[in-house]
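Colleague: just a sequence and a predicted model for now, questions to come.
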Amino acid sequence: MKRTGKDLTPNNHMPPRNPDIWLCILLISRHFGNISKNHIQLIYKDIFIFLVRLISSGVSAITFISYSIYEALSGEPINTVIILLIGVLFVWAILLGPLSLIADKEISGFIASLVTILSIVNVLNTGDVTDSDKTNQNIDLFQQALQVKYCPTTIQPDESKRAKFQALKDILVKQCGFQNHQNIYRLAIDAAKARYLDPVSGLADNIHSEFIKDEPVTCLSIAKRMNEICPGKLQL
């Protein structure tokens, strides 16, 4: 018995949603004349959405890879891995939809947890609190600030600059005395961000901190400024 076009159509009410066989089904159905205009429009719409997702995920992948290369060249291996892992989640959500992250929560949850752990490790690794050399330097500059009295005219003949040196000296004593405490406070904030921000928000905060830098006033920065005014007065 000869099969009709109606027999060849898998579903007369809803066309298949698999993008890999859309084109074949479209050609077969149009050949046998058993698919409605609305079904054809729906298939075209699905193909368009799929292509948009594919292009968007490709652009996102290139962006994340480029940023990770930048971090690698900057000597930040942990940041490099973090960016690549976040890129995997981001591209995954675009290509397959956000709900797919929930459907495969074992994998997505593992990646998100790994990002959190690496972020905390990175904070501890790059923080000034864990850098014993910087901590000792702050203590040493504090002691020097207590001992230095003024900038002699033999080093700096300009009276206005000597007055500025004297004003900076008072600031240096306060800043170096509290610098290590400030570093601990900053570490606590960064650790909280690494723990509680989701991967994408954490990445956005990292990009903001890296490219839109608000240089903080530190014990070392004040000491450098004082040495520019009165060279050799402080041992850096």
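Modeller: Yes, it's here. Residues are numbered from 1 along each chain as shown.
Colleague: hey, let's count contacts and neighbours off CA atoms from now on
Modeller: OK.
Colleague: what strand or helix carries Ile62?
Modeller: In the assignment (DSSP states H and E), Ile62 maps to helix 37-73.
Colleague: A further structure is provided below for comparison with the first:
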Amino acid sequence: MIRLLIEAYGDMGHFYSEIEDYENAIRLYTEALQISRINTGLYSPEQIPILDSLIEANSRNTDWQEVDDFQELHYLINSRIYELTEIEYIAAAETYGAWKLRVIRENLLDQSRFSLLNTAENLSDFYARTIERLELIPDVRQEDLITVIYGKSQTDLTLAQVVASTPYTAFEGTESQSIVRYVALMCALFQARCRGSVIQFRWRTHVIDFPSVMLSGSHCSATPGIFRAQLKDWRGLKTPVPSSLQAKGRKSITK
């Protein structure tokens, strides 16, 4: 009986979505979700298709905060009901990461520059934790590991772009120290080397290749194997750059 009621709400929600009445669609999907959570538990697989519908309807309605909330719940439920190596979990982690990356790149939640930096760092940490857990599993599928590493690579590229596009004058007081912290994070996690039009990122023992155009303002120097991110508007940088960033074989990132 409950299953039929949930299906009825879902079917009506789908109908309203088809005629682009997203507010009524969202209302009906929300009712279906509440009924499901009450009757099947807080972390049940029955909720996942309903959440997919809510995410889609709110996306079409451009209610990005609601989309973000439902994406968080979608990942949480998947993480509770599936094992780390199950394809459903990997797919959920990939979907969650792709959404958060879009939030950062398009600033869908109208965040401040510092909030964007924190969101990017949190996403990078999420990927790092997932990678570390996967690496502890003896029979982990390499394609699953590479999927997560690729997501982390994209996130850290975006993190570097956010930092590079922020004028140094925006970092005031003690917050000015964070400019070095974020740059150090990028440089510590990756060793980047040029291969023609490809930037090769190394994270631990793993290698990911990206087209060099993915990092705005980047270029390969004339010296083989050296990558340098041109960080504009940092001529007034007074915070010392850590010596680790100026080690032999790595050029300074400041002008």
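Modeller: Good, I have the coordinates. Everything numeric here is computed off the predicted structure, so don't read it as measured data.
Colleague: how close are the two chains, by TM-score?
Modeller: Scored by TM-score structural alignment, normalised by the length of structure 1, the superposition of the two chains gives a TM-score of 0.26; 93 aligned residues with a Cα RMSD of 5.0 Å.
Colleague: for the helix holding Ile62 of structure 1, packing partners?
Modeller: When contacts are defined as 3 or more Cα pairs under 8 Å, 6 or more residues apart in numbering; DSSP states H and E, helix 37-73 of structure 1 packs onto helix 77-96.
Colleague: could you give me the buried positions within the helix it packs on?
Modeller: Counting neighbours by 16 or more other Cα atoms under 10 Å, one finds that the buried residues in helix 77-96 of structure 1 are 78-95.
Colleague: residues in contact with Gln71 of structure 2?
Modeller: By Cα atoms under 8 Å, 6 or more residues apart in numbering, Gln71 of structure 2 lies in contact with 51, 55, 96, 99.
Colleague: out of those residues, which are inside helices?
Modeller: Secondary structure of those is defined by DSSP state H; positions in helices are 51, 55, 96, 99.
Colleague: where do the helices sit along the stretch 51-200 of structure 2?
Modeller: 64-81, 87-106, 113-135, 142-164, 177-189 (DSSP state H, counting those that start in this stretch).
Colleague: who are the packing partners of the fourth one?
Modeller: Helices and strands touching helix 142-164 of structure 2, by 3+ Cα pairs under 8 Å, 6+ apart, are helix 87-106, helix 113-135, helix 177-189, strand 206-211.
Colleague: can I get the ones you listed in TSV with mean neighbour count?
Modeller: Putting these into TSV (neighbours: other Cα atoms under 10 Å) gives the following:
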stretch	mean neighbour count
helix 87-106	18
helix 113-135	17
helix 177-189	16
strand 206-211	15
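Colleague: a markdown table please, covering the ones you listed and showing distance to Ile81 of structure 2.
Modeller: Rendered in a markdown table, the data for these read as follows (distance: least, Cα to Cα, whole Å):
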| stretch | distance to Ile81 of structure 2 |
| --- | --- |
| helix 87-106 | 9 |
| helix 113-135 | 16 |
| helix 177-189 | 31 |
| strand 206-211 | 29 |
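Colleague: compare the ones you listed and give me the one nearest Arg195 of structure 2.
Modeller: Judged by Cα to Cα, the one of these that comes nearest to Arg195 of structure 2 is strand 206-211, at 9.0 Å.
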